[in-house]
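Engineer: I'd like to go over a predicted model; first the sequence, then the structure.
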Amino acid sequence: MTPAVLATKKAKIPLTVHEYEYKSSCTNFGEEAAEALGLNLEQVFKTLLVSLNDDPRKLAVAIAPVAGKLDLKACAKALKAKKAEMAEQALRAFA
């Protein structure tokens, strides 16, 4: 289970986990999940890790529909930062 699922259960927040068989060759996890679960891309969300103000240690998580694209300027504004950019791949692997 993911840390998010564990935290949700610990907080006693109602949760339904939708499982599917992951394909190791997949490069677009959101599209794979939507297809495997028989859902539209607009019904599945992705979590994205961004770094703020050119500081790789200042990170935030953004959630967006799989069908959409994260607006980094709007993300920075919402987080009261001057700039938001996708976090380095090495950092995303540990998030």
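Structural biologist: Here it is on my side, so go on. Numbers count the residues shown, from 1 in each chain.

Engineer: going forward, measure contacts and count neighbours with C-alpha atoms only.
Structural biologist: OK.

Engineer: residue ranges for the helices of this structure, please.
Structural biologist: With DSSP state H as the criterion, the chain has helices at 3-10, 29-37, 72-78, 89-92.

Engineer: let's bring in a second model and compare:
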Amino acid sequence: MSKTTRATQALQQAGVSFTVHAYEYDPNAERIGLQAAEAIGADPNSVLKTLMVLVDGKPACVVVPSDKEVNLKKLASTLGGKAAQMMKPADAERLTGYHVGGISPFGQKKRVPTVMEQSAFEHPEVFMNGGQRGLQVKLKPSDAAKTLDAKVAAVI
């Protein structure tokens, strides 16, 4: 497994301090984010999952704790829209350049509006996908939000 991905390169270029954590990815896991948390021995609330969505038909990215579900109405409202829905996996892969299970908010092929769940800031550091299945990066949530130019809001 390569520990250099578009995501880690984007973080390096932004001058962000982070560590890389590889784990055994389980493609059959019911909930990928929870499986990642268990595999790296982290609180599921501090392991953030990256979800690709459509808000009024326009792509966006939302980052929430792996043990929570995004509230699509709150998300749409945060981005000034009326309705949000999950993006189809094939569309998410095409837009981001990453495979489902390895979608990172960093280094996506096309930059889209990003929202980060505000509860992530309750942790000094969080884990986020590092750009491939079985790879997480650990960093300060404030560094992640700044690098992503993310809106921080309650969306769960």
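Structural biologist: Yep, that arrived. The shown structure was predicted, so the numbers you read here are calculated from the model rather than taken from an experiment.

Engineer: so what number do they get for TM-score?
Structural biologist: The TM-score (TM-score structural alignment, normalised by the length of structure 1) is 0.85; 92 aligned residues with a C-alpha RMSD of 1.5 Å.

Engineer: rewinding a little: so which of the helices of structure 1 is the most packed in?
Structural biologist: Most buried of these by mean neighbour count (mean count of other C-alpha atoms under 10 Å) is helix 29-37; its value is a mean of 17.

Engineer: Tell me roughly how far that helix lies from structure 2 on average.
Structural biologist: Helix 29-37 of structure 1, aligned to structure 2 and superposed, deviates on average by 1.0 Å (mean C-alpha distance after the TM-score superposition for structure 1).

Engineer: Find out how far that helix is from the centre of the chain, if you would.
Structural biologist: How far helix 29-37 of structure 1 lies from its chain's middle: 14 Å, per C-alpha atoms, centre = their mean, to the nearest Å.

Engineer: pretty sure Val152 of structure 2 belongs to a strand, no?
Structural biologist: Yes - according to DSSP: H, G, I helix; E, B strand; the rest coil, Val152 of structure 2 belongs to a strand.

Engineer: hang on, isn't Gln43 of structure 1 packed against Ala64?
Structural biologist: No - here Gln43 of structure 1 does not reach Ala64: they are 10.2 Å apart, not a contact under C-alpha atoms under 8 Å.

Engineer: Show me which of these two is the more surrounded one.
Structural biologist: Ala64 (15 against 10; other C-alpha atoms under 10 Å).

Engineer: That one -> structure 2?
Structural biologist: In structure 2, Ala64 of structure 1 lines up with Val64, judged by TM-score structural alignment.

Engineer: measure the residue nearest in space to the middle of structure 2 to Val16 of structure 2 for me?
Structural biologist: For structure 2, Thr50 is the residue whose C-alpha lies nearest the centre (C-alpha atoms, centre = their mean; 2.6 Å). In this view, Thr50 of structure 2 and Val16 of structure 2 are 19 Å apart by C-alpha to C-alpha, to the nearest Å.
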